[in-house]
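Student: No sequence on hand, only this structure:
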């Protein structure tokens, strides 16, 4: 990455302008929105004049829906028809609040809907009243966030590092953990490795879903993996999250990458599943650790009792203080039907089934005596021969928790040699100490160690660090 630390430090330094009107735990309400707006502004800057010219030419004509035409001009699935850019906003300090509001309202409808989840309008008035708004906008003009200057991968790191710092300042809920990119890359390696032949097919299109997508880190890394493996392949990514800021960041990132914005949804995956009839080829998730599901208990319990295995939660319900296994059952409900050995019968597709990876703490693995909800859920998964592997990861990998974590690989299309078997990989010693800690993150899984874990997983042999059951 090119000067990643400098960019994060610069954006973080802008937050110093908020001291006084804002407390440190409120900085993210301004800084994340401004970073996204500046990123979008830089993306649209090269085509801004052409968009305004095209809009003027077509305005009042026979064409009523200008979206497809203006998106062709920008080359991305959004545009802005306001006469302002960040540079032009800087040129009129006396009207900065009204002009910034006008600028935001100039975004195309779907982009504006995503941005509105930041709830930034109230902060425009507050910043303006405190004489901070112009200073913040002017400062952001000094950083170039165009994808040519800051790649999508680097931008993801910037957002994650900023959010980590903001979470530390605001003491965010312990269960919400960002997944470090090296952990996501390991998950993606294990998820896609058996499907190398499929994913290298010319023109192949596959789908991937994350029901707790946050800012979209897993979607981005998976997309990059498939693109590097096969430039002719396309991975269509889907995600949902109930945190408004995270959803807005993820939606903005997917817009810039040209993904279908309708595939990124806001809402609770349990009580407001936005993809109820979808089945996916792949799924990834890092749901919150140890977070109670009491707010959704009425809905989930009713589905469990009324629909049984016809719904998502037929196997059982975990204890109320940890909803991690609910995410796994939700994901299993979205697996495509499997075709053994890749040969369909009749009209069935020749390649079916789904592979998924999910990160848990120790609770879903060890909690619950025989007959408990957790035990019944585990039994259901094992008896259906869906659990392919569990990889025990090192501790102190995550930014705001030092606990040990476990990567589960679950699939309804195991290779013949894996059927009836469960592989346990002890990767707790595969890490390197970081020179400088990032919150609770003191360890990292380097590329060599990631490759070795992937190799151990692929060999499927009893060995040091590996047990087959």
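Tutor: Good, I have the coordinates. The structure displayed is predicted, hence computed values, not measured ones. Numbers count the residues shown, from 1 in each chain.
Student: from here on, contacts and neighbour counts on C-alpha atoms
Tutor: Noted.
Student: Relative to the whole chain's centre, how far out is stretch 177-191?
Tutor: Chain-centre distance of stretch 177-191: 11 Å, with CA atoms, centre = their mean, to the nearest Å.
Student: and if you look at stretch 11-29?
Tutor: 25 Å.
Student: Stretch 119-133 too?
Tutor: With CA atoms, centre = their mean, you get 29 Å for stretch 119-133.
Student: quick one: contacts of it?
Tutor: With CA atoms under 8 Å, 6 or more residues apart in numbering as the test, stretch 119-133 has contacts from 17, 18, 21, 29, 30, 33, 96, 97, 101, 134.
Student: And that stretch, end to end?
Tutor: From its first residue to its last, stretch 119-133 covers 16 Å (CA to CA, to the nearest Å).
Student: Repeat that for stretch 97-115.
Tutor: 17 Å.
Student: count of residues packed around residue 13?
Tutor: 12 (other CA atoms under 10 Å).
Student: Tell me, how many residues neighbour the closest residue to residue 242 other than its chain neighbours?
Tutor: Closest residue to residue 242 apart from its sequence neighbours, by CA to CA, 6 or more residues apart in numbering: residue 267 at 4.4 Å. Using other CA under 10 Å, residue 267 has 17 neighbouring residues.
Student: picking up where we left off before, out of the contacts of stretch 119-133, the closest to residue 166 would be?
Tutor: Nearest to residue 166 among those is residue 29, at 9.6 Å by CA to CA.
Student: another structure for you, compare them:
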């Protein structure tokens, strides 16, 4: 009988590429290496798109136009000079000057395409002094990505997103802030439904919120042209990651003219957004000087956020940027739910102004960069009755002005990458579905999951937004026979003491037999 072949499941291309690329890292830190790898992935993508458009021009009998940038730009394709093309670089992969050639290629692409201004790694390859053999092997590895093979599959987008998550994991605590775990971004998108209008992220990292917004629109058969994207990022290298991430997916976005501090150099001062999705830095200290930003218009009507912690600075920045019917979903450390001083005054006013719609405490170990407890806030500028279209569905919202929906999701995560947790797609749909149902009709409060609190209840609890103050918890011990349990423990403890006494006596006997007597 012929021996049956063992079937092996083929790994996804992004996993295979990551394993190969990571082996070539050598002594280069993940924080640096990500710009090398992601820069090359972008270069491969841009070249594939360029070659595809070039072949199309030739097939249409327009060969005389194949070196004219406008015949590429009109189809949202970046024009590449010969020295910037992947084919040019791959032929020279084993040359000693390959690092310089890559840097030159990236610089030239950015110079020739205005939309890429400030987007690409600047002089990374030459500066890092990468081993030529390993760099050549990395080029060969990335050469395996065929970005045009299946137009229906966003191959390069999947690879880019996967690599971002893996680099965030590799960098670990205190770093990797450029990436928000995918399942959290998905949950925010499903709750606020960024379907049509202006989307803003004041701390956009590598642009994950924008990518998921586009996916949400596609899933609901919407039109990507009906949204506009605005963002801001403080760290220059992360600003580049975001611009590349958007460019790879063909997403137009305004991330400001440069990387800049959202508080001190607001790149979108007059913006009014229909949707805000954000994961700003947690508990950011000394974000402003003592007398700085004291009369900033973003705090108008509220107390000035304390300089010791930026949490409420971020909240008020987002409230100020929301349009008349705007809705925001953002992540903050749990301390913001119950802080005192100026934070208390601002939180109280936000509640009294009917802006807080929902608070969700998330499981621990969801973030790769920190293990502190965090929560998702939903702020809605218009909680009154309204009708809103989401895809082909029309939502009729009832008056929720005097209620806030609380969720406790601490037990809702599933294991991920050994020491982390994430939400399953089913869990995300259940949470978002509960929220949307609550917006439209009455729902039952569910112990250990959700509770709709009226404003007078919240006032009685001194305007605390800690979900556990409202959500009922089941007493899991109510059916235990305590008398029986205590008798069992009493017996176990007696046996332990007896064993300890016997061990002590045996030890004393041994010493006595050796001629040494121990007096206690």
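Tutor: That came through, no problem. What you are looking at is a predicted structure, and each value in this text was computed from that prediction instead of being measured.
Student: Return the residue of structure 2 aligned against residue 430 of structure 1.
Tutor: Using TM-score structural alignment, the partner of residue 430 of structure 1 in structure 2 is residue 412.
Student: swap in residue 212 of structure 1?
Tutor: Using TM-score structural alignment, residue 212 of structure 1 lines up with residue 203 in structure 2.
Student: Where does that match sit: helix, strand or coil?
Tutor: Assigned by DSSP: H, G, I helix; E, B strand; the rest coil, the conformation of residue 203 of structure 2 is coil.
Student: So it sits against residue 279, correct?
Tutor: Yes - if you go by CA atoms under 8 Å, residue 203 of structure 2 and residue 279 touch, sitting 6.6 Å apart.
Student: What residues in structure 1 pair up with the helix or strand harbouring residue 510 of structure 2?
Tutor: Using DSSP states H and E, residue 510 of structure 2 maps to helix 482-513. Mapping helix 482-513 of structure 2 onto structure 1 (TM-score structural alignment) gives no aligned residues.
Student: who does whichever strand or helix holds residue 224 of structure 1 touch, helix- and strand-wise?
Tutor: Applying DSSP H and E as the criterion places residue 224 of structure 1 in helix 217-229. For helix 217-229 of structure 1, the packing partners by 3 or more CA pairs under 8 Å, 6 or more residues apart in numbering; DSSP states H and E come out as helix 181-192, strand 205-210, strand 234-241.
Student: For the last one, buried residues please.
Tutor: The neighbour-count criterion (16 or more other CA atoms under 10 Å) identifies 234, 235, 236, 237, 238, 239, 240, 241 as the buried residues of strand 234-241 of structure 1.
Student: now the second one
Tutor: Across strand 205-210 of structure 1, burial judged by 16+ other CA under 10 Å covers 206, 207, 208, 209, 210.
Student: between those residues, which is closest to residue 3 of structure 1?
Tutor: Out of the buried residues of strand 205-210 of structure 1, the member with the shortest distance to residue 3 of structure 1 (by CA to CA) is residue 210, at 29.9 Å.
Student: Double-check the closest one against residue 287; I have them as touching.
Tutor: No - in this structure, residue 210 of structure 1 is not within contact of residue 287 by CA under 8 Å, at 9.4 Å.
Student: what about the residue nearest the centre of structure 2, is that helix, strand or coil?
Tutor: By CA atoms, centre = their mean, structure 2 has its centre lying nearest to residue 180, at 1.6 Å. Following three-state DSSP, residue 180 of structure 2 is assigned to coil.
Student: Tell me who's in contact with it.
Tutor: Per CA under 8 Å, 6+ apart, neighbours of residue 180 of structure 2: 208, 279, 367.
Student: OK, contacts around the aligned partner of the second one in structure 1?
Tutor: Right, residue 279 of structure 2. Taking TM-score structural alignment, residue 279 of structure 2 has residue 286 as its aligned residue in structure 1. Neighbour list for residue 286 of structure 1: 177, 179, 212, 358, 359, 360 [criterion: CA under 8 Å, 6+ apart].
Student: Repeat the analysis, applying 7 Å as the threshold.
Tutor: By CA atoms under 7 Å, 6 or more residues apart in numbering, the contact list for residue 286 of structure 1 reads 179, 212, 358, 359.
Student: Measure how buried the match of residue 430 of structure 1 is and give me the count.
Tutor: 16.
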